[in-house]
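Trainee: What would the 3D arrangement of this be:
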Amino acid sequence: MELKDNLNKVLEEIEQARRHSVTGQEVRLIAVTKTHEAEIIKEITNLGIKDVGENKVQELKDKIGKLGNIVNYHMIGNLQTNKVKYIYNKVEMIQSLDRIKLAEEIEKRAEADNICVNCLVQINIGDEDTKSGIEYCKTLSFIYDLLDFKHISIRGLMAIAPNTSDEKYLRSLFRKMFKMKEKISNENFEGLSMDYLSMGMSSDFKLAIEEGSNMVRIGSKIFGKRIY
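Mentor: A predicted model of the protein is given here:
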């Protein structure tokens, strides 16, 4: 019952924030199950959740091995090039594309299988040394470079905001991300879409939605504290 109650509360808060959003768009919830056992994914799917996010490749592999494709899996953590081969054809989306070498590896694997891999470009919106992602000012040039990759489908942008209680600062960062998404959309690049702006986690998702996010990645508010 606790899981169901937590989820319902999160869904209510998402809807409330959406009503005050600059876009009014529906918001896609990614339930982040990192460090939790695979069984909890079964529970969450029974409650209607269709998308699950994982930070680590090994954990993602293990859960897919145990459960199969009962949900859409999203790789939301830093992805090393030598681990692409384990998940590129098993996930709904790679949300952490942030360098050309990674794109080259995804492209190579996808081309061999004649598939297209959905990706989001991760931006280091807070310019934090401890976080992955490209610099905000380099977003457009990175996007230009990605246009040559025919087996990668760019579906939008992703960002992880700094861990701070300064709501004004967070709003300013989320607003910058939305402006970048709109700028890229207006370029009308062939084969590229800005369907998703993935930003907002347990501590800041309401602010993110109000400033234009239409995809949030929420873990602890649904599942409680990490197991380890």
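Trainee: For the rest of this, base every contact and every neighbour count on C-alpha atoms.
Mentor: Will do.
Trainee: that's a helix at residue 49, yeah?
Mentor: No - assigned with DSSP: H, G, I helix; E, B strand; the rest coil, residue 49 falls outside any helix and is coil.
Trainee: which ones are touching it?
Mentor: Residues in contact with residue 49, defined by C-alpha atoms under 8 Å, 6 or more residues apart in numbering, are 29, 31, 71.
Trainee: so where do the strands sit in the protein?
Mentor: 28-32, 51-54, 72-75, 93-97, 117-123, 152-159, 196-198, 215-218 (DSSP state E).
Trainee: who does the longest helix along the chain touch, helix- and strand-wise?
Mentor: Longest helix of the chain, by residue count under DSSP state H: helix 167-187. Helix 167-187 is packed against strand 152-159, strand 196-198, helix 205-210, with contacts defined by 3 or more C-alpha pairs under 8 Å, 6 or more residues apart in numbering; DSSP states H and E.
Trainee: here's the other one to compare against:
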Amino acid sequence: MVKENLEEVKSRMSAACKRAGRNPEEVTLIAVSKTKPSAMISEAYSAGVRDFGENKVQELCEKHLALPEDIRWHMIGHLQRNKVKQVIDKAVLIHSVDSVRLAVQIEEEAARKSLVADILLEVNVAEEDSKYGFKLEGTESAIREIASLPHVRIKGLMTIAPFVENSEENRPVFKKLRQFYVDMQSKNIDNVNMNMLSMGMTGDYEVAIEEGATLVRVGTGIFGTRYYMNT
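Mentor: Predicted coordinates for the structure are as follows:
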């Protein structure tokens, strides 16, 4: 099932790129493996997937230990400052940096391990009370403040769009973040690469790709409905 679902997702991604006049190689698929057992992840791995997204630190750490070393683990869920040290050397990218305080904690833990942590700033574009993230108008000042941290490297932005029945409703959200992202690129802020835009999930990744996403986070579309491990 996983292999067939993956083929369907990749086909839709390719079609979205074609509609937008984009090269499909510009867009990375992150298989959201939260709550999924290792057997399902191995099936996706066998089908060629190397980027997997986890929401919880403990789960990411356990899977990092149990699964192939060349998997690129992405921390996509809300990250508590007291858990940064557990994930700092295991996640290739932390998508969900939603405060300067969290970035400072990442700086401290990265410095202890003599590494540079790649991060995305989470932006709550729709300003939903239930979601974490910077408000759009406060993001540039946060970028400039975090850019001064030597062991943290800002690679771009991430957003979690509202849950909607019709994915077209999220197009303005993606468009707004893309415009801000391009604006930030043009400012050439030191220590800010701004080449990654993580937006779009199972219900709206095609629209996100059309609006410029470089990373899409797809879980249910690949693995089916959520599976809860007995832990």
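Trainee: To residue 140 of structure 1, which of the strands of structure 1 lies closest?
Mentor: strand 117-123 (10.5 Å; C-alpha to C-alpha).
Trainee: how big's the offset between the closest one and structure 2?
Mentor: Here the mean offset of strand 117-123 of structure 1 against structure 2 after fitting is 0.4 Å, by mean C-alpha distance after the TM-score superposition for structure 1.
Trainee: Which elements pack onto that strand?
Mentor: By 3+ C-alpha pairs under 8 Å, 6+ apart, strand 117-123 of structure 1 packs against strand 93-97, strand 152-159.
Trainee: so the first one matches what in structure 2?
Mentor: Mapped onto structure 2 with TM-score structural alignment as the criterion, strand 93-97 of structure 1 occupies residues 93-97.
Trainee: mean per-residue distance, that stretch to structure 1?
Mentor: Looks like 0.4 Å for stretch 93-97 of structure 2 (mean C-alpha distance after the TM-score superposition for structure 1).
Trainee: Residues in contact with that stretch: which ones?
Mentor: 73-79, 103, 117-122, 133, 157-158, 198.
Trainee: go again using 6 Å as the cut-off
Mentor: With contact meaning C-alpha atoms under 6 Å, 6 or more residues apart in numbering, stretch 93-97 of structure 2 is reached by 74, 75, 76, 78, 118, 119, 120, 121, 122.
Trainee: Could you count how many residues lie near the fifth one?
Mentor: Spelled out, it's residue 118 of structure 2. By other C-alpha atoms under 10 Å, the residues close to residue 118 of structure 2 number 19.
Trainee: I'd assumed residue 153 was in contact with it.
Mentor: Yes - under the criterion of C-alpha atoms under 6 Å, residue 118 of structure 2 makes contact with residue 153 at 4.9 Å.
Trainee: Can you tell me the closest non-neighbouring residue to residue 14 of structure 1?
Mentor: Nearest residue to residue 14 of structure 1 in three dimensions, chain neighbours excluded: residue 206, at 6.5 Å (C-alpha to C-alpha, 6 or more residues apart in numbering).
Trainee: in stretch 47-54 of structure 1, what's buried?
Mentor: Neighbour-count burial for stretch 47-54 of structure 1 flags 49, 50, 51, 52, 53, 54 (criterion: 16 or more other C-alpha atoms under 10 Å).
Trainee: Check stretch 164-176 of structure 2 too.
Mentor: Those would be 167, 170, 171, 172, 173, 174, 175, for stretch 164-176 of structure 2 by 16+ other C-alpha under 10 Å.
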